[in-house]
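Asks: Next comes the sequence, and after it the predicted model I'd like to discuss.
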Amino acid sequence: MAIVDKSRVYIQDVSLRDGMHALRHRMDLDRLREIVAALDDAGVDAIEVTHGDGLSGSSFTYGFGSHSDLDWIEAAADVAKTARITVLLVPGIGLARDLEDARKAGAASVRIATHCTEADVSRQHIKVARDLGYDTACFLMMSHMIEPAALLEQARLMESYGAECVYVVDSAGAMLPDDVSARVNALRGGLKPETEVGIHTHENLHHGVANAVAGVRAGAVRVDGSLAGLGAGAGNAPIEALVAVFDRLGLKIACDFVKLASAADQLVRPLMDRPVRVDRESLVLGYAGVYSSFLRHAEKASDDYGIPTTDILVELGRRAMVGGQEDMIVDVALDLAKAERAG
């Protein structure tokens, strides 16, 4: 397990987890090894590796992976020399026993993710993770949907269950820097000093890097990014840009942004069948506050039912749909098609 210097920013790469959404969860093992080796050589602290929806996410609802989580984890663990191999678990998708299997396969860190108002469902999984010796962090997804004080109460629940770090997660890329600052400040001021705060951002409003900077300035010490921004929606904060900006700001980091930029261009961009960028559809995600991983599901529903993707996304936002409700995207498309015929 990597030894983490607590005096510097902890950089977590999510290209091989959040990035799986952008690739429809199709990742060749040899390419995965190449990406892990490049990230490890560039000095990132941790590399998250699972299906986009976490352990056991491979399914009809979320999309089937080209390999099992354990195959991906084992391949990553075989290559990484210093970076922690990390997994994501969403209670209700992943099970406690999945944590045991992932630990045996080489995972050393876990992020247990719940909707921002449902921290209470994480209790069992946090305990299992701590008992297994994981570095245990938690995700409060769609953090923009509740006020900072309410988010703090959810974070305190996770802390009470044993979480060592709690992330403010802008799953929709809907926040602006002041929104991030308010939430990170609330957590940093209301949690125990030893409980770390993290920040996870998306680029849907083109503020992923700026929001990460705001998070660090407010007290976050763990920060997520991905190579070339590979991730759901318009992608995550591009890790190569993130590290370059942190370096310019004089923040203490251990990563080489030139090596990261090379890996982004040579290893990741060639994999993109749909460019990861701020375009009309991904911009609507951020504007309407829609879960970023809904994008490709909504595009498929658009093709199937002849309804513009943007119309589907706007309606998903109006209905306040959240992660785990991917099956409702087809229902929304059907409702819109019916209304169009009736009108």
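Replies: Arrived safely, thanks for sending. Numbers count the residues shown, from 1 in each chain.
Asks: Please make it C-alpha for all contacts and neighbour counts, starting now.
Replies: Noted.
Asks: For the stretch 201-343 of the chain, which segments count as helices?
Replies: For the stretch 201-343 of the chain, the helices defined by DSSP state H, counting those that start in this stretch occupy 208-217, 239-248, 257-263, 280-288, 294-305, 309-318, 328-342.
Asks: Show residues contacting the first one.
Replies: Spelled out, it's helix 208-217. With Cα atoms under 8 Å, 6 or more residues apart in numbering as the test, helix 208-217 has contacts from 173, 175-178, 180-181, 184, 198-203, 223, 236-238, 241-242, 246.
Asks: From those residues, which land in strands?
Replies: In strands, judged by DSSP state E, the following of the contacts of helix 208-217 are found: G198, I199, H200, V223.
Asks: between those residues, which is closest to D41?
Replies: V223 (18.4 Å; Cα to Cα).
Asks: Tell me, how many residues neighbour the closest one?
Replies: 24 (other Cα atoms under 10 Å).
Asks: from memory it sits against I199, does it?
Replies: Yes: with contact defined as Cα atoms under 8 Å, V223 counts as touching I199 (5.1 Å).
Asks: Skip ahead from the helix or strand containing R97 and say which helix or strand is next.
Replies: Using DSSP states H and E, R97 falls within helix 96-105. Next in sequence after helix 96-105, counting helices and strands by DSSP H and E, comes strand 109-115.
Asks: another one to put next to it:
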Amino acid sequence: MSRPTPSPRHIVIQDVTLPALRSRFGHEALSLLARALDGAGVDGIVLPAGDWGLAGLLADDGLRAVLSLPVEDVMAVERARTIGIRAIRVPVGNLELAAPIIAAGHEAGLHVTALPIDGHLHCPGDLARQAQALEGFGASCIHVVDAVGVLDMDGVAARLRAFDRLLSPATERGISASHDVSLAVANALVAVQNGAVRVDAALAGGTNPLAHFITAATRKGWRHGCDPQALTQVAGMLGCGPINPEFVKERAA
């Protein structure tokens, strides 16, 4: 089933900066950065895997935190729900192992994003069949994942078109594009043109550059909710030593 280019549709921007900065900053600084990103209009802030301390801080602040959970930790779903997390991400390397945690997240009423981590290694048809299984387990969204930056625009488009042949229109599609030879932004744009509504992007690290993607999406007239100027200012925080709390308060106001 074909999907129209989503010009009038809201693209959900999920920032994945915090996992890339975990080794550089403590919880206080990462929490400040998360608030600044929220103030700049980011829809979801992905947390480092297993960082329950930071998850609790952001949930207490009412931020839209997304917690990554390993497939084997099914009991963590209830813990996440209890502290106020409403969305989880599950990296998937084995379908059978992923089924229980995805089903648990679905039953708990959480938004569950499944990320087949070796999606770049599978042909579009095989990846679509994996996505269909993940949909059956209860995944709310399934990403095309290019973990090492080897896909080009044709490869991304082919995988999402294969998704359309097997998945329900109600199941969201997403894109996680690694930054390699400047293809990440182009791959993310093509993904949206082929039905992806959730886009991973980051101010730092090896993922689709957030500010660049937002600039390109804005030029296309797509709705995303982010303030490009604010994102540029937030990005500047990362190159200027300690994160400035006064700037964060200003962005959150």
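Replies: Received it, and whenever you're ready, just let me know what you need. None of these values were measured; they are calculated from a predicted model.
Asks: Now the helix holding R97 of the first structure on the second structure. Mean distance?
Replies: By mean Cα distance after the TM-score superposition for the first structure, the fitted helix 96-105 of the first structure averages 2.0 Å away from its aligned residues in the second structure.
Asks: That helix aligns to what range in the second structure?
Replies: Counting by TM-score structural alignment, helix 96-105 of the first structure falls onto residues 74-83 of the second structure.
Asks: And the matching stretch, how far out from the chain middle?
Replies: 19 Å (Cα atoms, centre = their mean, to the nearest Å).
Asks: Buried residues in that stretch, which are they?
Replies: Neighbour-count burial for stretch 74-83 of the second structure, with 16 or more other Cα atoms under 10 Å as criterion, is recorded at V74, A76, V77, A80, R81.
Asks: ok, now which ones touch the last one?
Replies: Spelled out, that is R81 of the second structure. Contacts of R81 of the second structure by Cα under 8 Å, 6+ apart are A108, L110.
Asks: gap between it and W52 of the second structure?
Replies: 12 Å (Cα to Cα, to the nearest Å).
Asks: can you check the fourth one too?
Replies: As judged by Cα to Cα, A80 of the second structure and W52 of the second structure stand 8 Å apart.
Asks: Over to D38 of the second structure?
Replies: Taken as Cα to Cα, the span from D38 of the second structure to W52 of the second structure is 19 Å.
Asks: Okay, the aligned partner of H111 of the second structure in the first structure and E164 of the first structure: tell me how far apart.
Replies: Using TM-score structural alignment, the partner of H111 of the second structure in the first structure is D135. Using Cα to Cα, D135 of the first structure is found at 7 Å from E164 of the first structure.
Asks: quick one on the thing from earlier: need the nearest residue in space to the match of H111 of the second structure, chain neighbours excluded.
Replies: Take D135 of the first structure and drop its neighbours on the chain: the residue closest to it by Cα to Cα, 6 or more residues apart in numbering is S109, 4.5 Å away.
Asks: OK, contacts around that neighbour?
Replies: S109 of the first structure neighbours (Cα under 8 Å, 6+ apart): R84, I85, T86, V87, Y134, D135, T136, A137.
Asks: Which position in the second structure pairs with the fourth one?
Replies: Pairing criterion TM-score structural alignment: the partner of V87 of the first structure within the second structure is identified as L67.
Asks: Translate T218 of the second structure into the numbering of the first structure.
Replies: Alignment note (TM-score structural alignment): T218 of the second structure maps to D247 of the first structure.
Asks: cool, and E172 of the second structure?
Replies: Using TM-score structural alignment, the partner of E172 of the second structure in the first structure is E196.
Asks: one step back: which among the ones in strands among the contacts of helix 208-217 of the first structure end up buried?
Replies: The neighbour-count criterion (16+ other Cα under 10 Å) marks G198, I199, H200, V223 among these as buried.
Asks: measure the second one to S226 of the first structure for me?
Replies: When Cα to Cα is the yardstick, I199 of the first structure and S226 of the first structure sit 13 Å from each other.
Asks: Now tabulate the buried ones among the ones in strands among the contacts of helix 208-217 of the first structure in TSV and tack on distance to M20 of the first structure.
Replies: Listed next are those as TSV, based on distance: Cα to Cα, whole Å:
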residue	distance to M20 of the first structure
G198	21
I199	20
H200	16
V223	19
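Asks: The nearest residue to C226 of the second structure once chain neighbours are set aside: neighbour count?
Replies: Closest residue in space to C226 of the second structure, ignoring its immediate chain neighbours: G41 at 4.2 Å, by Cα to Cα, 6+ apart. Taking other Cα under 10 Å as the neighbour definition, G41 of the second structure ends up with a count of 18.
Asks: Repeat that for Q14 of the second structure.
Replies: Residues near Q14 of the second structure, counting by other Cα under 10 Å, number 22.
Asks: Average offset of the host helix or strand of it relative to the first structure?
Replies: Assigned by DSSP H and E, Q14 of the second structure belongs to strand 12-15. Compared with the first structure after the fit, strand 12-15 of the second structure shows a mean deviation of 0.7 Å (mean Cα distance after the TM-score superposition for the first structure).
Asks: S15 of the first structure: what's it in contact with?
Replies: I47, E48, G225, S226, L227, G229, L230, G231.
Asks: what residue of the second structure takes the place of the first one?
Replies: If you follow I47 of the first structure across to the second structure using TM-score structural alignment, you land on I45.
Asks: And the fourth one, by the same measure?
Replies: In the second structure, the residue equivalent to S226 of the first structure is A202, according to TM-score structural alignment.
Asks: where do the helices sit along the stretch 1-150 of the second structure?
Replies: Using DSSP H, counting those that start in this stretch, helices in the stretch 1-150 of the second structure cover 17-21, 27-39, 52-60, 76-83, 95-107, 124-137.
Asks: Would you convert the helices of the stretch 201-343 of the first structure into JSON lines that also reports mean neighbour count and distance to R33 of the first structure?
Replies: What follows is those, written out as JSON lines (neighbours: other Cα atoms under 10 Å; distance: least, Cα to Cα, whole Å):
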{"stretch": "helix 208-217", "mean neighbour count": "23", "distance to R33 of the first structure": "26"}
{"stretch": "helix 239-248", "mean neighbour count": "20", "distance to R33 of the first structure": "18"}
{"stretch": "helix 257-263", "mean neighbour count": "19", "distance to R33 of the first structure": "12"}
{"stretch": "helix 280-288", "mean neighbour count": "23", "distance to R33 of the first structure": "29"}
{"stretch": "helix 294-305", "mean neighbour count": "19", "distance to R33 of the first structure": "25"}
{"stretch": "helix 309-318", "mean neighbour count": "20", "distance to R33 of the first structure": "34"}
{"stretch": "helix 328-342", "mean neighbour count": "15", "distance to R33 of the first structure": "34"}
